[in-house]
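Colleague: Here you go, sequence then predicted model.
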Amino acid sequence: MSAQHAAPTPAWTVGEIVVRRIDEVELAPETGAWLLPGATPEVVAGHPWLQPDFVGADRALRLASHSFAVEAGGLRILVDTGVGNGKDRANPAWHRLDTDYLRRLERAGFAPEAVDLVVLTHLHTDHVGWNTRREGGAWVPTFPNARYLADRAEWDHWASAEMDGPRRQMFRDSVHPVAEHGLLDLVDVPADGLEIAPGVTLVPAPGHTPGQVAVRLGSGGAAAVITGDCIHHPVQLAEPGIHSHVDIDPARAGETRRELLAALADTDTLLLGSHFPPPTAGLVRSDGAAYRLQPVPPGTV
């Protein structure tokens, strides 16, 4: 698709804050069953509101990799950076990707040199990949004028963890170069959150990883929350007990998810899913003993 005929960037407004979804890639169909093994076709069938947006005709979960590009207080903030291009990965679906992610980012007004902050909700492969790009045979920061923010507890966990080869490779090509260039800021996020820009607040969301954060947006009485991986898919609204098989602390992850959903239920706070397929955003509504997502399609800004 040529630039002049490119699809407009999906966007939502939260008061004076603008949030754009920067698509990277739709995740492979088998990802859902691997990631959320409790979301069986039988479980999915019990929640017909999931179709057609969030599950396919075969009741397989639909998942996506994307970033959120946030304009707030005159700053350009990127939340998570996907899988990245050209990287050696154990997952065949992520191995040496070649997408037009950077062109999409630039079309949204977020040229790499113009990004002020990069928020890493946690240090997993599919959230840090575009931290760096290949240049002159080395991996260098993609966003050379940005500060990259991660929770100190997240960094401390991985610094002391026994990592397998693929995870060590991910840190070598996507995390350590940022630190080596002096661009990584480790922050302490208190229970009531840490405001990093006007109306943009990091809030603890532990369980999936020890130092995961979600991102709360607020402006002019409007509000939104970017999930990180405390909620991978809308089926977890209907079944909050379904956890990811890569959650480090499944019990804590479930507590985090339930606390967030209870806080958002039947309010006007927009939920923006870090892996939700289009329409990606919605309002949390009570549904019996659990919840459902009322989709809020994007506009263009």
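Modeller: Now that the structure is in, tell me what you want to look at. Numbers count the residues shown, from 1 in each chain.
Colleague: can we go C-alpha only for contacts and neighbour counts from here?
Modeller: OK.
Colleague: mind listing the helices for the stretch 51-200 of the chain?
Modeller: 101-107, 125-128, 152-160, 165-170, 176-180 (DSSP state H, counting those that start in this stretch).
Colleague: give me the number of residues near residue 150?
Modeller: For residue 150, the tally of surrounding residues (other CA atoms under 10 Å) stands at 24.
Colleague: thought it was touching residue 122?
Modeller: Yes - at 7.0 Å, residue 150 counts as touching residue 122 under the criterion of CA atoms under 8 Å.
Colleague: how about the helices of the stretch 51-200 of the chain, which one is nearest residue 24?
Modeller: Closest approach to residue 24 among the helices of the stretch 51-200 of the chain (CA to CA): helix 101-107, 5.4 Å.
Colleague: contacting residues for residue 54?
Modeller: Taking CA atoms under 8 Å, 6 or more residues apart in numbering, we find residue 54 in contact with 61, 62, 63, 233, 234, 276, 277, 278.
Colleague: neighbour-wise, which of those residues leads?
Modeller: Tallying neighbours with other CA under 10 Å puts residue 61 at the head of those, with 30 neighbours.
Colleague: Return the distance of that residue relative to residue 78.
Modeller: Distance of residue 61 to residue 78, computed by CA to CA, to the nearest Å: 26 Å.
Colleague: quick one, what contacts residue 230?
Modeller: 205, 206, 207, 208, 214, 253, 256, 257.
Colleague: For residue 201, see how far away it is.
Modeller: When distance is defined by CA to CA, residue 230 is 16 Å away from residue 201.
Colleague: Equivalent analysis for residue 211, please.
Modeller: 15 Å.
Colleague: And residue 175, by the same measure?
Modeller: For residue 175, the distance to residue 201 - CA to CA - is 22 Å.
Colleague: Of the two, give the one with the bigger neighbour count.
Modeller: Taking neighbours as other CA under 10 Å, residue 175 and residue 201 compare with residue 175 leading, 25 against 19.
Colleague: wouldn't the more buried one be in contact with residue 130 here?
Modeller: No - assessed by CA under 8 Å, residue 175 is found out of contact with residue 130, at 9.9 Å.
Colleague: here's the one I want to compare it with:
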Amino acid sequence: MERFTLGDVEVLRVLEWEGPFAPAAALVPELTERAWTEGAGLAPEHYEAGAYVGALQTWVVRDGERTVLVDTGVGDGRERPSTPMFHRREGGFLTLLEQAGVRPEDVDVVVNTHLHADHVGWNTRWDEGTRDWVPAFPNATYYLPAADREFFDPAAAHPARTAADGPGAAKWAEWDLVFADSVAPVLASGQAVEWSGSVRLGDALVLEETPGHTPGSSVLRVDSGGERAVFVGDLVHSPVQLAHPSCSSCFCLDPVQAAESRLRVLARAAEEGALVVPAHFAGAGAARVRRAGAGFAADWAVPVGS
């Protein structure tokens, strides 16, 4: 767990898991192994023996008025048969959060940068009394991208469900499980705000759409006391994409649009000197970026924020 400050904003990292996640060649299909092995600073924190090394983590942002969670990980006890690493996982995230000084009732805002399984899992918890999933943070407002709700909600019947070139039936089946246990209970509770475009959460915090990874993928910008950061979710999975920003991950639903969003956000971060804070960077977890040829280079924040 690491803490740092940006002006008057405090940021806390709560790490659920870190390690080899997937074959690097599968994660970013456009890149050769050489791009990984020659990537400055990738091994061993981000690349190891042909594998992409990543992390599951939540960023806690406190602006003096509210406590904000940026993404909520995988969740415990979830049925994720197509993703063995997530299937019926027991990671004890709420305990980790409390050890960091954040009780569930302390959380004012939950930001889901998008509605994939590893970003919404702890939106909810299992309640033995009702034998059902209920919001894990009883006092929180959950900010859900409207475009993602429309895309993933089974009741919305998005045309991509039956498109010949769309995701397959197995993928939709798992997404439906995610929606049922981690999104629908929040909608039913009345705690959700569906948003589009951009929305200001406070003087220092702004949510902005950056579509491509999913239709409603978003970033959270922090601007306080002359210091800036951008929490980019899955806009960037690995630092290899900093050097090759046109290359999207295998999880991006619209790779071309994702690349456009990635380049735009990274270019602005380089210009403003903003700290780039992705959802899945292992090691230091965050970096400042600067232009380097057609891409960007990372100046690692070790410890984060230094």
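Modeller: The structure has been received and is ready for your questions. Please read all numbers here as calculations on a predicted model, not as lab measurements.
Colleague: if you compare the helices of the stretch 51-200 of structure 1, which one is most tucked away?
Modeller: helix 125-128 (a mean of 22; mean count of other CA atoms under 10 Å).
Colleague: what stretch of structure 2 does that one fall on?
Modeller: Aligned by TM-score structural alignment, helix 125-128 of structure 1 corresponds to residues 117-120 of structure 2.
Colleague: By how much does that stretch deviate from structure 1 on average?
Modeller: Once fitted to structure 1, stretch 117-120 of structure 2 is off its aligned match by 0.6 Å on average (mean CA distance after the TM-score superposition for structure 1).
Colleague: Measure how far that stretch is from the centre of its chain, please.
Modeller: Distance, stretch centre to chain centre, for stretch 117-120 of structure 2: 8 Å (CA atoms, centre = their mean, to the nearest Å).
Colleague: now swap in stretch 227-239 of structure 1 and tell me
Modeller: In this view, stretch 227-239 of structure 1 has its centroid 11 Å away from the chain centroid, taken as CA atoms, centre = their mean.
Colleague: same check, this time on stretch 243-261 of structure 1
Modeller: Put simply, stretch 243-261 of structure 1 sits 15 Å off its chain's centre (CA atoms, centre = their mean).
Colleague: residue range for it in structure 2?
Modeller: With TM-score structural alignment as the criterion, stretch 243-261 of structure 1 aligns to 248-266.
Colleague: likewise stretch 64-73 of structure 1?
Modeller: Using TM-score structural alignment, the residues of structure 2 aligned to stretch 64-73 of structure 1 are 55-64.
Colleague: residues in contact with that stretch?
Modeller: With CA under 8 Å, 6+ apart, stretch 55-64 of structure 2 has contacts from 8-19, 67-74, 118, 204, 279-282.
Colleague: measure the alignment partner in structure 2 of residue 294 of structure 1 to residue 118 of structure 2 for me?
Modeller: Alignment note (TM-score structural alignment): residue 294 of structure 1 maps to residue 299 of structure 2. Noted for residue 299 of structure 2: a distance of 27 Å to residue 118 of structure 2, by CA to CA.
Colleague: Translate residue 87 of structure 2 into the numbering of structure 1.
Modeller: For residue 87 of structure 2, the aligned position in structure 1 is occupied by residue 95, per TM-score structural alignment.
Colleague: nearest residue to its match other than its sequence neighbours?
Modeller: Excluding the flanking residues, the one nearest residue 95 of structure 1 by CA to CA, 6 or more residues apart in numbering is residue 89, at 4.5 Å.
Colleague: give me the number of residues near the one you found?
Modeller: For residue 89 of structure 1, using other CA under 10 Å, the count is 17.
Colleague: Then residue 302 of structure 2?
Modeller: Residue 302 of structure 2, neighbours per other CA under 10 Å, totals 12.
Colleague: got a list of what the residue nearest to it when sequence neighbours are not counted touches?
Modeller: Using CA to CA, 6+ apart and skipping the chain neighbours, the partner closest in space to residue 302 of structure 2 is residue 284 (5.6 Å). Neighbouring residues of residue 284 of structure 2 by CA under 8 Å, 6+ apart: 300, 301, 302, 303, 304.
Colleague: Of these, select the buried ones using a PyMOL command.
Modeller: Command for PyMOL, covering only those of the contacts of residue 284 of structure 2 found buried under the criterion 16 or more other CA atoms under 10 Å:
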select buried, resi 300+301+304
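Colleague: what lines up against residue 153 of structure 1 once you look at structure 2?
Modeller: When structure 2 is aligned by TM-score structural alignment, residue 153 of structure 1 is paired with residue 147.
Colleague: thinking again about what came up before, of all the helices of the stretch 51-200 of structure 1, which lies closest to residue 270 of structure 1?
Modeller: Per CA to CA, nearest to residue 270 of structure 1 of the helices of the stretch 51-200 of structure 1: helix 125-128, 21.1 Å.
Colleague: hang on, the earlier thing: surely the match of residue 87 of structure 2 touches residue 126?
Modeller: No - look at residue 95 of structure 1 against residue 126 with CA under 8 Å: they stay out of range, at 11.3 Å.
Colleague: Spatially central residue in structure 1, please.
Modeller: Against the mean C-alpha coordinate of structure 1, by CA atoms, centre = their mean, the closest residue is residue 274 at 3.1 Å.
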